[in-house]
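Chemist: curious how this folds, go ahead:
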Amino acid sequence: MIAPRRFLPSIPSLLALEAVDRLGSASAAAEELSLTQSAISRQLKSIEDQLGVALIQRNQMRLHLTPAAKDYVQVARTALNQIAQASLKLKANPTGGSLNLSILPAFGMHWLAPRLQDFARRHPEVTVNLSTCLKPFDFETEHFDAAIHFGQKNWPGVNYLPIMREDVVPVCAPDLLPDQEQDLSWLMTAPLLHLETRPDAWERWFAAQGRDASGMRGMLFDQFSTMVQATIHGLGAALLPSYLIEDELKTKRLVPAWNGPRISLGQFFLVWPQSRPESEPLRSFRIWLQGQVGPF
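Modeler: Okay, the predicted model is just below:
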C-alpha cells in the first residue's frame, strides 16, 4: 500500500530540494533544472508547507539543508534515481523483461560477452544491460538486479551461483625471463605487477609455493586489460587468469615466469539479493548461466 498523499511531495519539489542540497544555491539549482530562481523558491516552500517542517537554512548567499533534511534528501535522491532507472528500463524494453547486471570488465569481455548471443537467441524477451563495477556494493541502494562476483562467499545478503574457478599463471615478456634456468628466487626479486582489487595475490601465490613473500611492492593497475599490455611490454611479471591470456601464450608474446602448478585464488559467482523476489528475467538468466557452466 502506498503512503497517504500528504506524505508524498511532488517530484518537481523533490528535484528542487535535491539540487539545492547538491549545488548549494537556488540559482545553481534553477540553471540545472531549467527553471527560474523564484520557481525553485516556490518548490522549496511547497514541500516545507506540505511536510510542516523547515528544511532550508539560509546563510548569506548559500542555502543549506537542516540536519534532518539532509537525511531526508538522501532517501529522496535514491528514490529519484530508482524511478529514473525504471523509466530507462521501460523505454529500452517496453514489452518488459530487462536485467541490470554488474560485471567485472575482464570476465565480462572475455568470458560472458561471447556467450550472450546464445542467451539473446533463447530469451529474446529479456534485455540485458551490462555495467562495470569492480567492488561489491549495496543492492539496496544500487539499481542492479544481479552481479558477477570474484573471490569467496563473502558478500553478505546475497544468493550465490558458482560459475567457474579462476586459475592464475605467473607470466612475463620473453625478454624478462632469465637466460639461465633459475629457481623461484629470481621471480621474488623481479618487478611484479599488482591488481588493485587483489593486492595480496602475489603473496598468496608465493605462499602456495611454500615461500614467504609478505609486503611485496610494484606497479598497481585497476584492470587486467592494462596490466596485460604492461606485461607484454616488459614492465614486470604478472599473475594473470589463464582464460585471459590463451592467445598471448600461444603467440609467445607472454611466457610462463615459473612452470609450477597452476593455483586458484578465487571463484566467479553470480550473486543476487536475498531481500528481493527473483524476477523472471533473472531466473531465465540464472538457469541459462547454469547450463553454460554445468555442475560445479
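Chemist: every contact and neighbour count from this point should use C-alpha atoms.
Modeler: Fine.
Chemist: who touches the helix or strand harbouring Gln43?
Modeler: Secondary-structure element containing Gln43, defined by DSSP states H and E: helix 37-51. With CA atoms under 8 Å, 6 or more residues apart in numbering as the test, helix 37-51 has contacts from 6-7, 9-10, 12-14, 16-17, 26-27, 29-30, 54-55.
Chemist: what is the longest strand seen in the chain packed up against?
Modeler: Of all the elements of type strand in the chain, the one with the most residues (DSSP state E) is strand 158-172. Counting contacts by 3 or more CA pairs under 8 Å, 6 or more residues apart in numbering; DSSP states H and E, strand 158-172 is packed against helix 224-232, strand 237-241, strand 255-256, strand 263-273, helix 280-293.
Chemist: ok, back up a step: give the buried residues for the helix holding Gln43.
Modeler: Applying a neighbour-count criterion of 16 or more other CA atoms under 10 Å, the buried positions in helix 37-51 are Ile40, Ser41, Gln43, Leu44, Lys45, Ile47, Glu48.
Chemist: show me where the stretch 1-150 of the chain has its helices.
Modeler: 11-23, 26-33, 37-51, 67-92, 105-107, 113-122 (DSSP state H, counting those that start in this stretch).
Chemist: nearest to Thr132, of the ones you listed?
Modeler: Proximity to Thr132 (CA to CA) singles out helix 105-107 among the helices of the stretch 1-150 of the chain, at 6.0 Å.
Chemist: on that earlier part again, quick one: buried ones out of the contacts of helix 37-51?
Modeler: Buried positions within the contacts of helix 37-51, assessed by neighbour count (16+ other CA under 10 Å), are Ser13, Leu14, Ala16, Leu17, Ala26, Ser27, Ala29, Ala30, Leu55.
Chemist: I'd like the structure of this one too, to check against the first:
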Amino acid sequence: MGAVLPLLALRAFCETTRLGSLKAAAERMGVSPGAISQQIRLLEERLEVVLLTRSRYGVQLTEAGASLYPGLSRGFGQIESALLDLQLLTRSSTLTISTQPSFASSWLVPRLADFTARHPQIDVHVQSTAALADLHRDPVDIALRHGLGDYPGLASIPLLAPVLLPVASPDLLAGGPALDEPQDCLGYPLLQEAERADWTLWLQAHGVEPDSRSRRGPSFDEDLLLLRAAASGQGIALVQAQLAAEDLRSGRLVVALERPWPSRFAYYLVTREEHLKRAPVRAFIEWIQAQLALEPSSCVGVGETPV
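Modeler: Take a look at the predicted model:
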C-alpha cells in the first residue's frame, strides 16, 4: 500500500460500514455523501479490491470489506478512546451533558442554577439533541435519556419514570364526544410519539384492547412538538405530566381523562464507567438524585406505580 496511510479514506469506509449508509457517514464526518463515495472509491482503487456494494437498501460489505473492517474498527476505536482520555485530563473542571430538547427545557435547565450555585468550580455545557450521543466517541460526560436503560458497555443509572397523561385543547373537547372511559379516546384523533407505541400501551394498561386507531395520527419526534400540536386542537396527546405542566397551568391544555399511567420507558443517566471516577460527574449524579427525591407524584420512581 505504501508508507502513507489514507486515513480519511479508511475512516470513510469504517463510518459507512458502521452506520450503514453514505448519508449517515457524511453527517458523522461533516462532509457530503459524494465526498464519502469518492474516498471509498479511491481506497478501493488503491487496494485494487471492491470493499462495498451499494443498493437502494444501503451498503453491503464484500468478502474483502468484511475482512478489513474489524481491524480498522478496533484501530479507530483505540484512537478515539485515547483522545477521550486526553480530554479527561484537559477538562477536569468541565461537565458536558447531552439530553433531549424537551427534557432540557422543561426539567434540567430551570434547575441547573442550583447545581451551579453548589458547585461554582464546575463549568457545565448542555447539548440539546434528539440523537443519543455516542459516549465512546463523543466528548460527552453524561447523557440523560428516555429509554429502556439498555446501553451496552456504559454505566446506566435509573432516574425517574414519567407518568403519561392524555391532554388536549379545551376547544377540541368541547366540540367532541364525552370522555368517560379510556376507550372513548379512540373517538378523537390521536397524536403519536415517534414509535407510535405509547397509546397502545396506555390503552392496554387500562384493560382496553387497542385497534388500528391507536396507532393512527400524525407522529412527532419531540414532546414539545406533540404539545404544540395538541394545543392547536389537532388531537389528544399522551405526554409526560411534567412536560405538560406549564400548558395545563395556562389553560392551553386540559387533562382529557384522569387516568395517568407510567410510561414503559424511564429516564436514565448514562455515562462511561471511567467517568464515574471524575469529581464533576459524581457531583452531578448526587445532585440530580437529590433533586428527583423532591419530585411531585407526576414523576414516580422507576419500578413504582402511581397512586
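Chemist: TM-score of the superposed pair?
Modeler: After superposition, the two chains reach a TM-score of 0.68 (TM-score structural alignment, normalised by the length of structure 1), with 252 aligned residues with a CA RMSD of 3.9 Å.
Chemist: and the contacts of helix 37-51 of structure 1, which two are the farthest apart?
Modeler: Arg6 and Ser27 (27.9 Å).
Chemist: ok so, going back, of all the helices of the stretch 1-150 of structure 1, which one is nearest Thr141 of structure 1?
Modeler: Proximity of those to Thr141 of structure 1 was assessed by CA to CA; the nearest stretch is helix 67-92, lying at 6.6 Å.
Chemist: any idea how far that closest one is from the chain center?
Modeler: Its chain's C-alpha centre and that of helix 67-92 of structure 1 lie 19 Å apart, by CA atoms, centre = their mean, to the nearest Å.
Chemist: tilt between it and helix 11-23?
Modeler: Here helix 67-92 of structure 1 runs at an angle of 120 degrees relative to helix 11-23 (axes from the mean of the first three to the mean of the last three CA atoms, to 10 degrees).
Chemist: for helix 67-92 of structure 1, packing partners?
Modeler: Based on contacts counted as 3+ CA pairs under 8 Å, 6+ apart, the elements that helix 67-92 of structure 1 packs against are helix 11-23.
Chemist: could you redo the last one with a cut-off of 10 Å?
Modeler: Helices and strands in packing contact with helix 67-92 of structure 1 are listed as helix 11-23, strand 56-59, strand 62-65, strand 98-103, strand 127-132; criterion 3 or more CA pairs under 10 Å, 6 or more residues apart in numbering; DSSP states H and E.
Chemist: quick one: buried residues of that helix?
Modeler: Under the neighbour-count criterion of 16+ other CA under 10 Å, helix 67-92 of structure 1 has Ala69, Lys70, Val73, Ala76, Arg77, Leu80, Gln85, Lys89 buried.
Chemist: from those residues, pick the one nearest Gln117 of structure 1.
Modeler: Taking CA to CA as the measure, Gln117 of structure 1 sits nearest to Lys89 out of the buried residues of helix 67-92 of structure 1, at 19.9 Å.
Chemist: wait, isn't that closest one in contact with Ser98?
Modeler: Yes. With contacts defined as CA atoms under 10 Å, Lys89 of structure 1 counts as touching Ser98 at a distance of 6.6 Å.
Chemist: what is in contact with the two at once?
Modeler: Common neighbours of Lys89 of structure 1 and Ser98 are listed as Thr127, Asn129 (criterion: CA atoms under 10 Å, 6 or more residues apart in numbering).
Chemist: now the buried residues of helix 67-92 of structure 1 in JSON lines, with distance to Leu235 of structure 1?
Modeler: Formatted as JSON lines, the buried residues of helix 67-92 of structure 1 follow (distance: CA to CA, whole Å):
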{"residue": "Ala69", "distance to Leu235 of structure 1": "51"}
{"residue": "Lys70", "distance to Leu235 of structure 1": "48"}
{"residue": "Val73", "distance to Leu235 of structure 1": "48"}
{"residue": "Ala76", "distance to Leu235 of structure 1": "48"}
{"residue": "Arg77", "distance to Leu235 of structure 1": "44"}
{"residue": "Leu80", "distance to Leu235 of structure 1": "46"}
{"residue": "Gln85", "distance to Leu235 of structure 1": "42"}
{"residue": "Lys89", "distance to Leu235 of structure 1": "43"}
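Chemist: for the longest strand of structure 1, which positions count as buried?
Modeler: Judged by neighbour count using 16+ other CA under 10 Å, the buried positions of strand 158-172 of structure 1 are 158, 160-163, 165-172.
Chemist: over to stretch 206-218 of structure 1?
Modeler: For stretch 206-218 of structure 1, the buried set under the neighbour-count rule, 16+ other CA under 10 Å, comprises Phe206, Met216.
Chemist: and it, how far apart are its ends?
Modeler: 15 Å (CA to CA, to the nearest Å).
Chemist: outside of that stretch, which residues touch it?
Modeler: Taking contacts as CA under 10 Å, 6+ apart, the residues outside stretch 206-218 of structure 1 that touch it are 184-185, 187-195, 199-205, 235-237, 260-265.
Chemist: and if we set it to 6 Å?
Modeler: Leu192, Leu193, Glu203 (CA atoms under 6 Å, 6 or more residues apart in numbering).
Chemist: which of those has the most neighbours?
Modeler: Across the contacts of stretch 206-218 of structure 1, neighbour numbers were computed from other CA atoms under 10 Å; Leu193 holds the maximum, 24 neighbours.
Chemist: and it? What does it align with in structure 2?
Modeler: The criterion is TM-score structural alignment: under it, Leu193 of structure 1 has Leu191 as its aligned partner in structure 2.
Chemist: what about the closest residue to that match other than its chain neighbours, how many residues close to it?
Modeler: Sequence neighbours aside, Ala237 is the residue nearest to Leu191 of structure 2 in space, at 4.9 Å (criterion: CA to CA, 6 or more residues apart in numbering). Neighbourhood size, Ala237 of structure 2 [other CA under 10 Å]: 29.
Chemist: okay, the equivalent of Ala237 of structure 2 over in structure 1 and Glu246 of structure 1: tell me how far apart.
Modeler: Matched across to structure 1, Ala237 of structure 2 falls on Ala238, judged by TM-score structural alignment. Here Ala238 of structure 1 is placed at a distance of 14 Å from Glu246 of structure 1 (CA to CA).
Chemist: ok so, going back, what's the most buried one of the helices and strands packed on helix 67-92 of structure 1?
Modeler: Counting by mean count of other CA atoms under 10 Å, strand 98-103 has the highest mean neighbour count of the helices and strands packed on helix 67-92 of structure 1, with a mean of 22.
Chemist: that one aligns to what range in structure 2?
Modeler: Going by TM-score structural alignment, strand 98-103 of structure 1 sits over residues 94-99 in structure 2.
Chemist: what about the matching stretch, how far off from structure 1?
Modeler: Its match in structure 1 and stretch 94-99 of structure 2 itself, once the structures are fitted together, sit a mean 2.3 Å apart by mean CA distance after the TM-score superposition for structure 1.
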